[in-house]
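**Q** what's the 3D shape of this:
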Amino acid sequence: MPRRVKLPGTDALIRRTDAADADGAAGSGRVRHEEKITVYVTSDELIALEQARLLLRAEHGVAVDRGRIVRTAIGLAVADLAARGSESELVRRLEAS
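**A** From the prediction side, this is the model:
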């Protein structure tokens, strides 16, 4: 029985070499992630996310996966919260729900 050699994935081989934004708003980009969360969304939210991914690719030439879009959105929300506090979009939307 042959042994399978575990090779690093693409994310481990391709990393950003320029400095990331100081505030972290851009998300972590293409790096190996050590932490994982599970997020449950509605069918409509998943379709909207997939449509956004396809729009980024078709109209802007940005080919990214859904996880990268979500990480970037989290970075933007956290940066807005840090900068604007109670006036942030995150606070406004969470208070309204």
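**Q** CA atoms for contacts and neighbours, from now on please.
**A** Fine.
**Q** quick one: the helices in the chain?
**A** Along the chain, the segments classed as helices by DSSP state H run 10-13, 43-60, 66-84, 89-96.
**Q** tell me the most buried of those?
**A** Comparing the helices of the chain by mean neighbour count (mean count of other C-alpha atoms under 10 Å), helix 66-84 ranks first with a mean of 16.
**Q** still on that earlier bit, so which of the helices of the chain is nearest E35?
**A** When the helices of the chain are compared by C-alpha to C-alpha, helix 66-84 sits nearest E35, at 11.9 Å.
**Q** by contact count, what packs against the closest one?
**A** Here helix 66-84 touches helix 43-60, helix 89-96, going by 3 or more C-alpha pairs under 8 Å, 6 or more residues apart in numbering; DSSP states H and E.
**Q** one more, for comparison:
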Amino acid sequence: MTRSGAEDTLVRPAASRSETPTTPAEAAAPGTPQRGRARHTRPRIAIPPSGRQRHEEKITVYVSEDELLALEQTRLVLRADYGLTVDRGRIVREAIAVLLADFEEYGESSMLVQRLSDP
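**A** The predicted model follows:
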């Protein structure tokens, strides 16, 4: 398979702006309970998780042995119980997208602010 052929099988086109929810509230399932209002009221475009595609940017994150084991166990459960074959990077990208959407929607009362505020 040529490089461009391989990219065609691994890269899916990004959704257009009209198809992408502009706020986390639009991305949430109907009937999802809403928490307190966000501190920031200016509208922002929610960035959907990138899914299975080639990524050009990289960060290094150090995790504990227990965190890595939990991540790997989650990956295996996703495969065994749900038929989802995903790598750890995809799980991390999905988790980041969910956490950032929650932050955009709920601001000060978001899960991120609450967890970072805990001693």
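**Q** returning to what we had before: okay, the helices and strands packed on helix 66-84 of structure 1 in a markdown table with distance to R30 of structure 1 next?
**A** A markdown table is the format used below for the helices and strands packed on helix 66-84 of structure 1 (distance: least, C-alpha to C-alpha, whole Å):
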| stretch | distance to R30 of structure 1 |
| --- | --- |
| helix 43-60 | 16 |
| helix 89-96 | 25 |
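**Q** Which of those helices sits closest to V78 of structure 1?
**A** Between V78 of structure 1 and the helices and strands packed on helix 66-84 of structure 1, the tightest spacing by C-alpha to C-alpha is seen for helix 89-96, at 8.1 Å.
**Q** got the contact list for E45 of structure 1?
**A** If you count contacts by C-alpha atoms under 8 Å, 6 or more residues apart in numbering, E45 of structure 1 has none.
**Q** which position in structure 2 aligns with it?
**A** Using TM-score structural alignment, the partner of E45 of structure 1 in structure 2 is E67.
**Q** how close does that match sit to E7 of structure 2?
**A** 31 Å (C-alpha to C-alpha, to the nearest Å).
**Q** what's the closest of the helices of structure 1 to R32 of structure 1?
**A** Using C-alpha to C-alpha, the nearest of the helices of structure 1 to R32 of structure 1 is helix 10-13, at 5.5 Å.
**Q** Please enumerate residues in contact with the closest one?
**A** Helix 10-13 of structure 1 is contacted by residues 30-32 when judged by C-alpha under 8 Å, 6+ apart.
**Q** can you check stretch 75-86 of structure 2 too?
**A** Residues outside stretch 75-86 of structure 2 that contact it (C-alpha under 8 Å, 6+ apart) are 87-88, 91.
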